[in-house]
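Novice: Have a look; sequence and predicted model below, questions after that.
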Amino acid sequence: MAHNHDHRPPADLGPAFRWAVGLNSAYVVVEGFAGWITGSLALLADAAHNLTDVAGLLIAWGAAVLAKRAMTARHTWGLGRATILAALLNAIAILVGVGAVTWEAIDRLSDPVSVPGLTVMLVALIGIAVNAGSALLFMSARKGDLNARGAFLHMAADAAVSGTVVLAAGGILLTGWDWLDPAVAIAVSLLIAITAAGLFREALHLSLDGVPFEIDRNKIAAWLAVQEGVQSLHDLHIWPLSTTETALAVHLVWDGSDPDAFIDQVTDALADDYAIAHVTLQLERHPCERATG
């Protein structure tokens, strides 16, 4: 009997990446030039971070393209794992950039540079529009795709960064306190670091074949154990094939009479209820000798 395995490709994020890369590349040039002319470390910090985001978007885009390639004799699962590696590289790039900016900002606190608050504010306002618009491009896909979520978090964090730069520029205009510029750069860097640390943790977990955080392994084990004919189970493994696809393999000690119908029912339910479309069930009349938990 044929089994219905839902191997649909991930959503096409090509247009979203294309617009996001184009908008952010243009803004990096504008913001970096403005930061250099005005001497604003907050603008330069944000421009440097945006530059790493452009690189990250390109990596994520490339990974999304690779994930759509069909499986081959050498890569029997396809190249979907590239999306996990892209998310991991994105997180590392952000953390490195944050460290460099923070180091420079701390040094600048002791010797603040006078910056034109109005110019900084106007450039940062443009940044809010660019980054918020880019984030919206990935909003619908972020919940089911870590790669898309990484892109969304980058853009949303950058919009928040630009917002704080606007506040810092306003504070400089009102008070003349130039130290607000490096202080905001530090605060922004810490905010971004927290966001990137979460992305790094999840991407590293998935790269080590960890069970995706949105899946409860114990719940699935309990569900499998009460299916008709199942006496016990062992060797239950759940791992990510990409940021959107998950695989499951399990040995079931089973005493039913229609294996094809049983496999169809279980695989369909796992795909529909748990979004696990790649399922391998091994049915046994008795537990195998090398059974593990």
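Specialist: Alright, I've got the coordinates.

Novice: hey, let's count contacts and neighbours off CA atoms from now on
Specialist: Will do.

Novice: so after whichever strand or helix holds residue 36, what's the next helix or strand?
Specialist: Using DSSP states H and E, the element containing residue 36 is helix 14-38. Using DSSP H and E, the next helix or strand after helix 14-38 towards the C-terminus is helix 41-67.

Novice: for the residue lying closest to residue 54 once chain neighbours are set aside, what are its contacts?
Specialist: Leaving aside its chain neighbours, residue 54 sits nearest to residue 21 (5.8 Å; criterion: Cα to Cα, 6 or more residues apart in numbering). Contacts for residue 21 (Cα atoms under 8 Å, 6 or more residues apart in numbering) come out as 54, 57-58.

Novice: another structure for you, compare them:
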Amino acid sequence: MGTGHAHDHSSGHGHSPGHGHAHGHGVSADADRRWLSIALALILGFMGVEVVVGVLAGSLALLSDAAHMLTDAAAIVLALIAMRLAARPPRGGYTFGLKRAEILSAQANGITLLLLAAWLGYESVRRLLHPEAVAGGAVLFTALAGIAVNLAATWCLSRANRTNLNVEGAFQHILNDLFAFIATAVAGLVVLLTGFDRADGIASLIVVALMVKAGVSLLGASGRILLEAAPAGVDPDALGAELACTPGVVEVHDLHVWQVTSSYPALSAHILVQPGGDCHAVRRAVEHLLHERHHIDHTTLQVDHTDEHETPAAISTAHCADPHGATYRPA
């Protein structure tokens, strides 16, 4: 990309506490794993009880809740595995390490939720058309116990680092499961008081709706990262225009902003400065702006001087054989 002018490359600058990197050290990572492990034990223990009661009581709502809890447990297990993989140092061809293991596990978790939702949705509709006898009392008391377990698990996950997409995904799953248990408890109470067995199927459909919502949300958030879209809340065009207004900057092009993984935004750009301008000062000013206003600390900036004989229209092609994306110049 260079043309023989002065180059100033900056990459991998230090992380600033309070900008999404506070959980990068060992103590916090260990604490996250401890809270997730406690929540996992609570969920697995209760899930086994719920399956047994659900089969004995003939309650699809309880079995739906158990299936949802299974995905909760899977989400936590994947989060724990991804944490260990992401903590490994870069080696070989994996120059970012395995930080995106978190995103791949979030994708798997979202797909599993949607597949289970499809099966449970079919079973719920079948139960509505052909209701089966349900033991309302067993459903009610099991659901109330589930509410207590989910409250405890939700509290545990709220103590972990929720900027991690997997942790946040697991938290949202368990929170959704809490609402599902409330719906199941209401269904159990209705069956117990009125004998309206279809209430169980209706509660199951509520669980299905929550599973679909969580699954689509996870796939959407992780898909954006896999497709290297700009972080949520960052407008690349507005950012490019803002960088171009930095004193001394003539043009910004080849601007790319993406996320390596959750809470790990990165940016690269080719910045051209006025002939005789201070490349180092411009680079520092751009880095300061990105850090203070956008919390982006992982930057790779190529800073070149323009030639005083270059016309504005020829600047980009003179410095890059194939410039990507839009070109930004001072207003």
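Specialist: On my side now, so go ahead. What you see is a predicted model; the values in this text were computed from it and never measured.

Novice: TM-score them against each other, please.
Specialist: TM-score of the superposed chains, computed with TM-score structural alignment, normalised by the length of the first structure, equals 0.92; 293 aligned residues with a Cα RMSD of 2.1 Å.

Novice: Might you calculate how far stretch 286-293 of the first structure sits from the centre of the chain?
Specialist: Its chain's C-alpha centre and that of stretch 286-293 of the first structure lie 37 Å apart, by Cα atoms, centre = their mean, to the nearest Å.

Novice: tell me which residues in that stretch are buried?
Specialist: Residues of stretch 286-293 of the first structure classed as buried by neighbour count (16 or more other Cα atoms under 10 Å): residue 287.

Novice: now stretch 182-197 of the second structure
Specialist: Neighbour counts over stretch 182-197 of the second structure (16+ other Cα under 10 Å) mark 182-192, 196-197 as buried.

Novice: Quick check: closest non-adjacent residue to the counterpart of residue 66 of the first structure in the second structure.
Specialist: Under the alignment (TM-score structural alignment), residue 66 of the first structure maps onto residue 85 of the second structure. Spatial nearest neighbour of residue 85 of the second structure, excluding adjacent residues (Cα to Cα, 6+ apart): residue 98 at 5.7 Å.

Novice: Is the residue mapped onto that neighbour from the first structure in a helix, a strand, or coil?
Specialist: Under the alignment (TM-score structural alignment), residue 98 of the second structure maps onto residue 79 of the first structure. Three-state call for residue 79 of the first structure (DSSP: H, G, I helix; E, B strand; the rest coil): coil.

Novice: Test my guess that residue 79 of the first structure contacts residue 71.
Specialist: Yes. Residue 79 of the first structure is within contact range of residue 71, at 7.3 Å (criterion: Cα atoms under 8 Å).

Novice: Please identify which of those two sits among more neighbours.
Specialist: Counted by other Cα atoms under 10 Å, residue 79 of the first structure and residue 71 do not tie: residue 79 has more neighbours, with 20 against 13.

Novice: Can you give me the distance of the more buried one to residue 248 of the first structure?
Specialist: Going from residue 79 of the first structure to residue 248 of the first structure by Cα to Cα, to the nearest Å gives 18 Å.

Novice: Then residue 43 of the first structure?
Specialist: For residue 43 of the first structure relative to residue 248 of the first structure (Cα to Cα), the value is 47 Å.

Novice: any idea which helix or strand comes after the top strand by length along the first structure?
Specialist: For the first structure, the strand that runs over the most residues, judged by DSSP state E, is strand 230-240. Using DSSP H and E, the helix or strand that follows strand 230-240 of the first structure towards the C-terminus is strand 246-254.

Novice: Can you give me the buried ones in stretch 228-247 of the second structure?
Specialist: Applying 16+ other Cα under 10 Å to stretch 228-247 of the second structure flags 230-231, 236, 240-246 as buried.

Novice: With stretch 23-34 of the first structure instead?
Specialist: In stretch 23-34 of the first structure, counting by 16+ other Cα under 10 Å, buried: 23-25, 27-28, 31-32, 34.

Novice: same question, stretch 76-86 of the first structure
Specialist: For stretch 76-86 of the first structure, by 16+ other Cα under 10 Å, it's 77-86.

Novice: mind giving me JSON lines with those residues and columns for distance to residue 4 of the first structure?
Specialist: Listed next are the buried residues of stretch 76-86 of the first structure as JSON lines, based on distance: Cα to Cα, whole Å:
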{"residue": "77", "distance to residue 4 of the first structure": "18"}
{"residue": "78", "distance to residue 4 of the first structure": "19"}
{"residue": "79", "distance to residue 4 of the first structure": "22"}
{"residue": "80", "distance to residue 4 of the first structure": "21"}
{"residue": "81", "distance to residue 4 of the first structure": "23"}
{"residue": "82", "distance to residue 4 of the first structure": "26"}
{"residue": "83", "distance to residue 4 of the first structure": "25"}
{"residue": "84", "distance to residue 4 of the first structure": "26"}
{"residue": "85", "distance to residue 4 of the first structure": "29"}
{"residue": "86", "distance to residue 4 of the first structure": "30"}
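
Novice: nearest spatial neighbour of the aligned residue in the first structure for residue 140 of the second structure, skipping sequence neighbours?
Specialist: Using TM-score structural alignment, the partner of residue 140 of the second structure in the first structure is residue 121. Distance criterion Cα to Cα, 6+ apart; nearest residue to residue 121 of the first structure, sequence neighbours excluded, is residue 166 at 4.8 Å.
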